[in-house]
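Asker: structure, please.
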Amino acid sequence: MSSGRSRPDRCPGALVLHEAADGGLARIRLPGGLVDGGVLAALAALAESFGEPGAVELTSRGNLQLRGVPLGRRAELADRVAELGLLPSATHERVRNIVASPFAGLTGAGTGSPAGTPPPGGDGAPAAGMRLEDLVRGLDEALCADPELAGLSGRFLFGLDDGTGDIVALAPDAWATPAPEGHWWIGPAGVAVDRSGAVGELQAAARAFLRAAADAATGIGGDHSFWRVRDLPDGGAELAAGLRAGRPAAPRPAPRPAPHPVGTWRRPDGAHAAAVHVPLGRLTRPAADLLATVAAATRVDDGRDQASPRGDPPLRITPWRSIVVPCLGDPSSFAARARRTGLVTDPGSMWTRVTACAGRPGCASALADVRADAARAVTAGLVAPVALADGALVDGALVDGVPVGGVPAGGIRAGDMPSGPPGVRAHWSGCARRCGRPTGPHMEVVAGPAGYLVRAAGAEPKESRW
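Answerer: Next up, the predicted model:
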């Protein structure tokens, strides 16, 4: 049974920053991961102006971060974010946490196509005119217009899934996924509603959570807070029952899993799309400039894609440190141009399987420069450090006489080193908090006083039961 959190939520935003070891850390919410290419390039230029390392970071919720913001430039940052249209509400800026299926309508899987393309075979999906981006924007506007919801934690998560299950797997607190007969299944309530009622149901879930959290805190006493539904004493069971309000529970739609492509491909409507992986989630200014140029070259005015105010189809930041270009005008040259800026277009690249927290020097809690160590491992063809057994390397190689990853002799417990199936993922963490770790099975590489501990993790799904 949860007893709540003993400290308030300190999740950063664009107005209140986290004080990291390398300066201010600003987190900019992008509902649904949608961002205009020119806006992304402007943020990359701003990040570069703060000095080294000078990159925009992609988060595991499809948002963006800027590191190393000097104290004297915090007001400038806030003004610039507002000018770029990314700060519609100062009171709600940290609670605009909406993740949406970034490949909706682009691969033929799922529903909620921006082009209005139904999935093959029909199967009672929402009407062809439904666009997942419309639902993202409608929910965002509703959140910002609701004064009560400004009290949500910066960690409370809304999810809009296209039926593939990619967003539901991230364990959002309130979510919607397509159901038969043009309805949307709403969690955690477990009811099916028509499209017009989806946003209202998600708002109601958030309001009910705030009341349940307040009641739970009062019952426990002391200074405790509840950030997410799963933090409630019963894990959210009573909340789910209350949200149904006597309505019958609807069967939960079975997901239709689909891959997360990297590279270029042909969309169901005949146009082309692309997705690039951003190594360790660090987007440089040249890469952002390229993506902005590509997005501007595919400006549309026929309504096929939900365009930005400039007329460009918005780029989509994914929760997996990649960026989707939903409409690509020149696929033949795109991959080569992207690679020259450090972006990954090869789905078999080791980079698509490796993530890392900030590590040193950005995080004061970190015990290692995990990004540099992870990069050395990838260069050597590994996703994790090698282990030493009786002075001999296990499935690895030396770089300058040192085990890849900068691990000292005996720094890894070889017995905890899983062989892992082909394609196994790894997440590098600078300390035991393991910030940014992914969902699903992976190898966790955790820095400790004596070196890295490598072990299997993520076998238990984080998804809510409700």
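Asker: every contact and neighbour count from this point should use C-alpha atoms.
Answerer: Fine.
Asker: what about Val276, helix or strand, and which?
Answerer: Remark: Val276 resides in strand 272-277, with elements defined by DSSP states H and E.
Asker: now the element after that strand, going C-ward?
Answerer: Later in the chain than strand 272-277, the nearest helix or strand by DSSP H and E is strand 282-283.
Asker: buried set for stretch 228-239?
Answerer: Within stretch 228-239, the residues scored as buried using 16 or more other CA atoms under 10 Å are Arg228, Val229, Arg230, Asp231, Leu232, Pro233, Gly235, Gly236, Ala237, Leu239.
Asker: picking up where we left off before, give the other helices and strands that the strand holding Val276 contacts.
Answerer: Other elements packing on strand 272-277 under the criterion 3 or more CA pairs under 8 Å, 6 or more residues apart in numbering; DSSP states H and E are strand 263-266, strand 322-328, helix 331-340.
Asker: report the two of the buried residues of stretch 228-239 separated the most.
Answerer: Arg228 and Ala237 (12.9 Å; CA to CA).
Asker: grab the longest helix from this structure for me.
Answerer: In the chain, assigned by DSSP state H, the helix with the most residues is helix 195-220.
Asker: one more sequence to fold, the one below, so I can look at both together:
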Amino acid sequence: MTPLGRTEPDRCPGVLAVHEAADGGLARVRLPGGVLSAQQLRVLAAAAVELGDGHLELTSRANVQIRALRPGAPVELSERLYAAGLLPSISHERVRNILASPLSGLDTHGRYDVLPLARDLDRLLCARPALAELPGRFLFALDDGRGDLASAKADVAVRMVDSQLAELLLAGAPTGVLLPPEQAPDLMVAAAEAFLAERAQQQSEAWRLAELLNGPQRVLARLGLQEQAALQHVPGEHLAAGAGTAQAVEACEGGPALEGEGRVPRAAVPRAGWVQDGVGVGAFVVGVPLGVLDGEQAAVIAGVAGGWESLGASEAVLRVTRGRGVVVVGVAEEDLTQLAGCGLVVEAESAWNGVTSCAGRPGCGKALGDVRGDARRVVPGWSGGQKAVHWSGCERRCGKPGGEFVDVVALASGGYSVDGVAMTVDEVGDGVRVQ
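Answerer: Coordinates of the predicted model:
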């Protein structure tokens, strides 16, 4: 038994292992590095319209969910995704959980373009049969040095120190172990294999590395490594890092979305607007209210990105972010009107920035209210600001961000609790006081 008392294997949903929610089947499509092409977005949107409720949900791990799948629809969905290159491994489809800095290679703030490393890691992960046994919540991350994934609490991660060195992180904590960036994918899959071996040794059903007894130290020992002294150099030379191991933290798909312990500034999270200090073609961060794309919005994004893609651009023209937005490569000024016209967020001071929610009714049987519907009615009247706000349908607070946020929770008696104060839906705006 693990420190969190796990007694059963993780049943995190996928495409083949669909979760039966209150509104039908829920499929989660992994997007390693958050990357997809314009054509792949069209395939996902068409599948949502024809097989589900017509919407795509963006998750805090930069993946995509399709809800309300009808009986028999998962088979059709899997066939479509396989043909589109979104299901390259049947055996490993639930374990391809790979975060990467979404602006990597697009601006001057990263120290190394990590997207090629994310592709290599995905390929190596799928090539190791034993790694199909990883829990669906086990997470890899590649931070290009800007620190935007420092709060992700990934089980195995690397953070770029400069263009020639990366540091290994385990269970969200730096180890001081340095390596060339090109060696990172091999070491990361080796660390995942060490996790499985240690989990078996401890006779555990742990879902995360932090849940194992002395997990990070045991994994390092199995790799023939040991924790090094913390790096103390300034960011221009090396990233400062504190030594030590993380405490047990459960971070599933609906878990910490933006910030957590060892918080990164909210400015490190891509907000709506042009990518500053861009390199080459223009890139734009598009905000998606509550992380839910309808068919029209998906078509507009795909259309904008598709123009650049048709000119021979790489497949990484679209990148889903942990903040449930989309980075679109190849945007022109005239595209903004079209993006804003279908309800997407194109302004950094929009009231929608930093607002998240769980699924609420009718998708979740435990929810006490239609949080998304209420948020859509209330939030447009707010002034934009920096506060994070999370709407929850019940006390579980699924999908809540880490760090400080305004806590809006549906009440059984109707209305909401806003940071512990009961109020009606119409009063929530005053209770939030977005600054």
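Asker: for the residue mapped onto Val114 of the second structure from the first structure, which non-adjacent residue is closest in space?
Answerer: Taking TM-score structural alignment as the alignment basis, one finds that Val114 of the second structure is matched in the first structure by Leu132. For Leu132 of the first structure, the nearest residue in space outside its immediate sequence neighbours is Gly112; the separation is 4.7 Å by CA to CA, 6 or more residues apart in numbering.
Asker: tally of neighbours for the residue mapped onto Phe284 of the second structure from the first structure?
Answerer: Structural correspondence for Phe284 of the second structure with respect to the first structure (TM-score structural alignment): Ala274. Applying other CA atoms under 10 Å, we find 23 residues neighbouring Ala274 of the first structure.
Asker: now do the contacts for Ala274 of the first structure.
Answerer: For Ala274 of the first structure, the contacting residues are Val262, Gly263, Thr264, Trp265, Val324, Val325, Pro326, Cys327, Leu328, Pro331, by CA atoms under 8 Å, 6 or more residues apart in numbering.
Asker: so how far is Arg299 of the first structure from the residue nearest to it when sequence neighbours are not counted?
Answerer: Leaving aside its chain neighbours, Ala274 of the first structure sits nearest to Thr264 (4.2 Å; criterion: CA to CA, 6+ apart). Thr264 of the first structure sits 18 Å away from Arg299 of the first structure when distances are taken as CA to CA, to the nearest Å.
Asker: likewise Ala47 of the first structure?
Answerer: The gap separating Ala47 of the first structure from Arg299 of the first structure is 26 Å, by CA to CA.
Asker: pick out whichever of these two has more residues nearby.
Answerer: Ala47 (25 against 19).
Asker: ok, how many other residues are close to the equivalent of Leu142 of the second structure over in the first structure?
Answerer: Leu142 of the second structure maps onto Leu160 in the first structure, with residues paired by TM-score structural alignment. For Leu160 of the first structure, the number of neighbouring residues by other CA under 10 Å comes to 29.
Asker: so Ala283 of the second structure makes contact with Trp274?
Answerer: Yes. The pair Ala283 of the second structure and Trp274 passes the contact test of CA atoms under 8 Å, sitting 6.1 Å apart.
Asker: of the two, which one has the most company?
Answerer: Comparing Ala283 of the second structure with Trp274 by other CA under 10 Å, the one with more neighbours is Ala283, at 24 against 20.
Asker: any idea how many residues pack against the nearest residue to that one once chain neighbours are set aside?
Answerer: Closest residue in space to Ala283 of the second structure, ignoring its immediate chain neighbours: Val329 at 4.3 Å, by CA to CA, 6+ apart. Applying other CA under 10 Å, we find 26 residues neighbouring Val329 of the second structure.
Asker: right, I'll leave it there.
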